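> Provided below for reference: sequence and predicted model.
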Amino acid sequence: MRNWKRWLIFISTAILSLGVIYVIFNFVFLDFFVDLWWFRSLNFEAYYLSRLFYKYLVFIIVCLVFFLLFFINFWVASRYIGLSSKGYNPKDTEREKKYQKLLKMFQSGSLKIYTPLSLIMSIPIAIPFYEKWETALLYFFGSSSGIKDPAFGRDISYYFFSYPIYSFLQSKLLVIFLFLFFFLALLYFIENRLLNKDKQTLPKGPKIHLTFILFIIGLIQTWGFCLDRIALLYTDHHQPLFFGPGFIEMRLDLPMIFMAIIMFWAFFLSGIIYIYKRKGLIACLVCAAVLTVVISFRNPSFFSEAVQKYWVKPSEAEKERPFISNSIQAALDAYGINEVETRNYSIKPSSAFKVNYDLQSNLHNIPVWDRELLDDVYNQLQSIRSYYKFTNVDVDRYTVNGVYQQVYLGARELNLDDIPESAKNWNNLHLQYTHGHGVVITPASHGGDEPLTWFIRDIPERSDYGFTLTQPGIYYGPEDYEYVIVPNDQGEIDHNKEDVEVMVNYDGTGGIHLSSMLKKILFSVYFKDKNIFFTSETNSKSRILFRRNITKAINRITPFFILDDDPYIVVEDKGLYWIQDAYTISENYPNAQKYDKAKFGTNIKSDEFNYIRNSVKIVVNAYNGDISYYVADPKDPFICAYKRIYPGLLKDMDEMPSNLKKHVRYPKLLFTIQMNVYTKYHQTNPDVFYREEDTWKFAKANNRSMEPYYLTLNMINPQSHEFLTVLPMSPVGRDNLRALTIAGCDKDNYGKILVYNFPKGQQIYGPSQINALVHQDTEIAQELTLWDQAGSEVIFGRTIILPVENNILYIQPVYLRSASRLKIPELKRIIVSQGEVVVMEASLETALAKLEHQLKERSERIKNRLSGPQSNQETDKQ
């Protein structure tokens, strides 16, 4: 019977112990080991451990600092408290005896009492610092940017790295030292009561100790006043006119801060004198009153409002001029648009328009297809299998048969939404349907009523234009993929060949080896999936691939980068690569307007910011999942700091393989943000800015604001065509064209921003005005009406504005989409106009030729009309 009970106790204890071990391991160590293995598979193990090390190092250092702060002060206090405790007086009350016993313990038990007490007090204080550990690292590793703010002449890096941590420290330290002062004062107060009872006085030591703590509090508060000066640079009181400090802040508030510092110390010192000498009470009260008045004047009050209303407003443009100028310069610097080059673009008479050689040689680069519509075409014609899908269409440029060519391309990614529900079992989802396959590429330009040209198509890939692809497998991409175990004994479904399913086996280096029993157990627990452990389809080469969404993977590795919402695929002979743009942002650029997300909108995942740089280009191998970071903007102080914090993480741009570097492009998201700011801040003259007489907006087409688009033009260097980001501008309140903004994407001109200004006094049609002309053309309207009646939907594509030889061409594709189930868009016609004549033809070549011909005829008709009456008058005279 006893043995039975012993075994029951033993088994119960073992089960309970295993349960406790499981819970502890699952919640404490499992994530750590999985993360460690995953980072190791990407060659980022040292980086991962360094992030953990930094995090806990900051916590330990802060704990140690505050532990020593508390312990030293308590130890000093222990030298003076409990001096009256020579023994218990029979006349003492029970409460007094307890006081004496407690004070004796505090006096004699420094290590026993103060060590745990100081530690307990330091830990909760260190937690907020622990949460700000990366801010602390940026402070220690940050360096000068070389740009100074115009108000105080400090380097911009001070506002990025020092000011945030100083503001945080000042507020925390003030509370900590106030708490310390009151705790010590309480101990000394109790001691003083006991000493007074025995007709003794408190030694000078406690007074000096408390005075010293008060002096530190005074220094911390003075530091707070100094930081208030910096806070003036972030005021928004002058919105929407300009951002940052104005006349009130710099001519009224700033002197008041200096006055507050003087009066604070006058009050502080007079208060100390009164405490020690019992003299100067009136001076102390006067200083306190003056300090109160000064602080109240600094806040929005009757005084500042009166100055603004009666002194500033009557001549606001003059008094705010230097501060508006500071705000303009700060915004241009903060958003990287301080070196925009402006050029004037004169417009020739329409009669001078000719289809010259430059235009003819570049027709193959004019993107007449819309990405959104091409997405439907790719999916209908080239998905091939139900488990593949094109989720995005990218724009890029490739050399096709020796010709620099703008193209569209899409990756055929894995998507299991359309397979039958009965097929969505564990084996299919995690062993067989494992990857996407290849890409398709089509030219940017195309003719209507022509079959689509495919540079790469089908599975396996076929190309008649020199493209080869040795590794078409897409195991990593922007979509949310399930984890997979590859290679496995079942094989992975790849494609069909002569009605036979072709199976493949993964041969890459991605993921983590799943060869040991221990890893099978751990990953079964991690994914909460027992099949990982019990499956018999794995082998010695099997690897588990997870975190295959490249955006989420990058965010897990480097959460301090903000990622662009449009990673794009690059095709190379050796395989497929994703290029992901990443940004560093801040809300602490002094004097700079914060980006108005409510007005302009953006996909930047941050509440607010007023500084942005596209500092990093990230390359991800679509087959292996390898991730490489390349510094695209070495002048960015944030990226310089991260290079010092994490050595080996960021590579120089020169280390990027040349076959990938030629596909780097200027991000549309960044260009959109920059141009939204530039619409107002291109007015660098403060008086013009104040009147807002030349504020712009994004040009509108089809009743919506245009977005940046990519074109291949010779707008930077007339001798060569380059890949550019283009965005047209209109004046606020008008629809005509005011300017054309472009950003270079190729080679030495990468990131170079140019603005072509059109003549202010000349009518330059905007896209919406051209759309109106198109709909008013009777021939075009009649033909489009016939198509609509035939059961098809007419779709107008994006308007492309094309500057050509001092003329502006407007190109708009017209598509037909069937009303049947298979709604495949078909490019039917291309509309071309230069603002006065509108033509519609099946191809760009014929449309341009017709436009040139009609413009000549129009010019001759006008000439004849003008010369007709004059010739008749001459005949009558004869």
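Okay, I see it. Residues are numbered from 1 along each chain as shown.

> from here on, contacts and neighbour counts on C-alpha atoms
Fine.

> And residue 140, how far from residue 133?
According to Cα to Cα, to the nearest Å, residue 140 stands 11 Å off from residue 133.

> and the comparison structure, right after this:
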Amino acid sequence: SGRSLRPHSAEQATLERYRMVIQPRLGTWITIISVVIGFFAGLSAQSRWKDWMLFRNSQPFGVQDPEHHVDVGFYIFEYPLWRYVLGVGFTTIVLSVIGALAVHYIFGGVRLQGVGDRMTAAARAHLTTLVAFFVLLKAVAYILDQRALLLEQHVSPGLYGAGYTDVNALLPAKEILAYISIVVAIAIVVFSNAVMRNLVWPGVSLALLAISAVAIGGIYPLAVQNFTVQPSLADKEAPYIKRSIEATRAAFGLSATEVRPYTAAVTVPPATLASDTSAQNVRLIDPQLVSEAYTQQQQVRGFYDFGPKLDVDRYTLTNDKPQDYVVGVREINDNALTTQQQNWLNRHTVFT
């Protein structure tokens, strides 16, 4: 099974001559390539000394995260190094696949022309095993990605840590993809070497993994964010904002703060409230939340919109008393213009 394919073409005959030149110095070439790769790997690793020192001297914080129930010290001391080691593993596998392909091609284990088998059993077993290890590393990456969700920073609604979409869509998606990766890795080795002894089913398995990654890890979370979270952002993200606030308090040593509710015992008559000028200025509309309502009711054209946060101003109208009003300016959204509308004339004379 370890023999080379016999030369059946001019390509193989040419490679045979190259083998006669390379084989006597094969050990020297392997040593040179290994030294070069090791040199660049060392240059990359020397800047990660801090990650290693943190990992080596890691200590528990005594506080567990609310989602995975892992000590918070893991994210500070251990996670950065594990992420780096995973990246090194991916790089090693990719370089190994490239090197194995080159060696098998030169020594006849893989050929592009001629009749019969294009790959020996030894070359197929070697290459598919490397690919299977790559897919297994991908499963480990999905597990680490689950931990990384707690380190996310969301611009809207100003949330640090996992949000609604992360917990209810991305977290289970990453877990499912990790299991799929393990199954695909096993299928690659079994189908290519023990059952069918070809690369058809391993290729199908990799394609299914890629499709699953796009559908489960990309499209599904995007749909949850757009159709479930965005319409009621404050309501959906409220529990996770509370988590973020509690974690911030714990980090600054404020978790033991005692909150005492104050219940007013005075009942104000409605007539008093009606005559109180300050009560009339109580805001009923939040300028940070009303922008979408303005867009729906006052957009007029599809290329108009309002800013994400509107302004508050005071005007004196019919009652001769100043009153707060939420003010929004209808602006042109250039990205909403069609291709036909985006010309010089429209930009400078119409949509301006």
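That came through fine. Quick caveat, the model's predicted, so the values are computed rather than measured.

> Put one on top of the other, what's the TM-score?
With the length set by TM-score structural alignment, normalised by the length of structure 2, the two chains reach a TM-score of 0.60; 256 aligned residues with a Cα RMSD of 3.9 Å.

> So residue 140 and residue 133 of structure 1 - more neighbours on which side?
A direct count of neighbours by other Cα atoms under 10 Å for residue 140 of structure 1 and residue 133 places residue 133 higher, at 19 against 14.

> What's the match for that one in structure 2?
Here residue 133 of structure 1 is matched to residue 49 in structure 2, going by TM-score structural alignment.

> OK, contacts around its match?
Contact criterion Cα atoms under 8 Å, 6 or more residues apart in numbering gives no residues in contact with residue 49 of structure 2.

> if we go to 10 Å?
Shown in contact with residue 49 of structure 2 (Cα atoms under 10 Å, 6 or more residues apart in numbering): 55, 81.

> From residue 218 of structure 2, how far off is it?
Distance of residue 49 of structure 2 to residue 218 of structure 2, computed by Cα to Cα: 34 Å.

> now swap in residue 95 of structure 2 and tell me
Remark: distance between residue 95 of structure 2 and residue 218 of structure 2 (Cα to Cα) = 28 Å.

> Quick check: which element contains the match of residue 133 of structure 1?
Take DSSP states H and E as the rule and residue 49 of structure 2 turns out to sit in helix 49-56.

> after superposition, how close is that helix to structure 1?
Taken over the aligned residues, the distance from helix 49-56 of structure 2 to structure 1 averages 1.2 Å (mean Cα distance after the TM-score superposition for structure 1).

> next structured bit after that helix?
For helix 49-56 of structure 2, the following helix or strand on the C-terminal side (DSSP H and E) is helix 73.

> residue range for that next one in structure 1?
Per TM-score structural alignment, the counterpart of helix 73 of structure 2 in structure 1 is residues 157.

> neighbouring contacts of the matching stretch?
Residues outside stretch 157 of structure 1 that contact it (Cα under 10 Å, 6+ apart) are 138-139, 142-149, 163, 588-589, 636-638.

> Mind doing that once more with 7 Å?
Applying Cα atoms under 7 Å, 6 or more residues apart in numbering, the set of residues contacting stretch 157 of structure 1 from outside is 143, 144, 145, 637.

> swap in stretch 169-184 of structure 1?
Stretch 169-184 of structure 1 has contacts (Cα under 7 Å, 6+ apart) with 210, 213, 217, 220, 224.

> Turn these into TSV, including distance to residue 46 of structure 1, secondary structure and neighbour count.
Below are these laid out as TSV (distance: Cα to Cα, whole Å; DSSP: H, G, I helix; E, B strand; the rest coil; neighbours: other Cα atoms under 10 Å):
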residue	distance to residue 46 of structure 1	secondary structure	neighbour count
210	47	helix	19
213	43	helix	18
217	42	helix	19
220	39	helix	20
224	39	helix	19
